[in-house]
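Chemist: Generate a structure from the sequence data that follows.
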Amino acid sequence: MTTLLTIVHVVVCLFLIVIVLLQHGKGASMGAAFGGSSQTVFGTEGPLPLLNKITTWAAVVFMLTSISLAYMSTRVGDGSVMKEVAPIAEPQSAPIPLPSADKDVPMAPAQGK
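Modeler: Below you'll find the model as predicted:
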């Protein structure tokens, strides 16, 4: 489900980029007033109503997929990856033997000679 939603999200994202680049800016009509040609491909009103509706619906789908992916990513991983690993037992170490004072300890030289 997450994979399908991610694919839809990416496709809608790319579609939004293309559809926004197809639209004219606010200053585009000023250039047409001084000798520019009119575009009659989209009808007498131009591409504005059609592209606005397409952009609105694509933006709604984009936002819904964004919210859905964010919600689904918080619900992944309810447990720990370490819960199936057995705990390692601590090794039982023997106490370190201390040297006794009467054997194998060199004597310090006497001071005062």
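
Chemist: For the rest of this, base every contact and every neighbour count on C-alpha atoms.
Modeler: OK.

Chemist: Point me to the helix or strand that includes residue 17.
Modeler: Applying DSSP states H and E as the criterion places residue 17 in helix 2-22.

Chemist: Quick check: what element follows that helix along the chain?
Modeler: Following the chain from helix 2-22 toward its C-terminal end, the next helix or strand by DSSP H and E is helix 28-33.

Chemist: Distance from that next one to the middle of the chain?
Modeler: Helix 28-33 sits 42 Å away from the centroid of its parent chain (CA atoms, centre = their mean, to the nearest Å).

Chemist: here's the other one to compare against:
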Amino acid sequence: MTTFLIFLHILVSFAIIIIVLLQPGKGASIGASFGAGSSGTVFGAAGAGSFLGKLTGAAAVIFMLTSLTLSYFSGRPDAGSIMPEIVTPTQQVMPIPEQPLPPGTVPTQEAAPIETPPAADN
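Modeler: Below is the predicted model:
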């Protein structure tokens, strides 16, 4: 559910940005009354303000509701964590041998010697 809310929150955020950028400026209404080019917009001279205003309000309400819901879910004490409670070791710790190993051996279960490649002749 949290993933869906985050997706919706991001989608509404982008929608608010686009809606606000589509809205005409405050000075456009004066230019439209004198026959300037802004009266021939997609929504018409007066239709864009009320429609985009209502759309902005609806998007703002959805944005605030998703913000409050996400903050509520993140503050709950039983919220899951991506970190594990107990860290298990990935490798077993080998006991230190009582006698040092001979050169060229690797400390493993059986202490097998390391095979070295032959030296190249110059």
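
Chemist: returning to what we had before: compared with the second structure, how much does the helix holding residue 17 of the first structure deviate?
Modeler: Compared with the second structure after fitting, helix 2-22 of the first structure has a mean deviation of 0.3 Å; criterion: mean CA distance after the TM-score superposition for the first structure.

Chemist: Buried residues, that helix. List them.
Modeler: 9, 12, 13, 15, 16 (16 or more other CA atoms under 10 Å).

Chemist: now do stretch 43-61 of the second structure
Modeler: Applying a neighbour-count criterion of 16+ other CA under 10 Å, one finds 45, 48, 49, 52, 55, 56, 59, 60 buried in stretch 43-61 of the second structure.

Chemist: hang on, the earlier thing: elements contacting the helix holding residue 17 of the first structure?
Modeler: Using 3 or more CA pairs under 8 Å, 6 or more residues apart in numbering; DSSP states H and E as the contact criterion, the neighbours of helix 2-22 of the first structure among helices and strands are helix 48-74.

Chemist: Quick one: work out the angle between the helix it packs on and helix 2-22.
Modeler: Relative orientation of helix 48-74 of the first structure with respect to helix 2-22: 150 degrees, computed using axes from the mean of the first three to the mean of the last three CA atoms, to 10 degrees.

Chemist: Superposed on the second structure, what's the mean shift for helix 48-74 of the first structure?
Modeler: Using mean CA distance after the TM-score superposition for the first structure, the mean distance for helix 48-74 of the first structure is 0.6 Å.

Chemist: just how off-centre is that helix within its chain?
Modeler: For helix 48-74 of the first structure, the separation from the chain centroid amounts to 18 Å (computed by CA atoms, centre = their mean).

Chemist: Run through the neighbouring helices and strands of that helix.
Modeler: On a contact count with 3+ CA pairs under 8 Å, 6+ apart, helix 48-74 of the first structure meets helix 2-22.

Chemist: Give me the contacts around the helix it packs on.
Modeler: Helix 2-22 of the first structure has contacts (CA atoms under 8 Å, 6 or more residues apart in numbering) with 51, 54, 55, 58, 59, 61, 62, 65, 66, 69, 72.

Chemist: Find me the equivalent region of that helix in the second structure.
Modeler: Mapped onto the second structure with TM-score structural alignment as the criterion, helix 2-22 of the first structure occupies residues 2-22.
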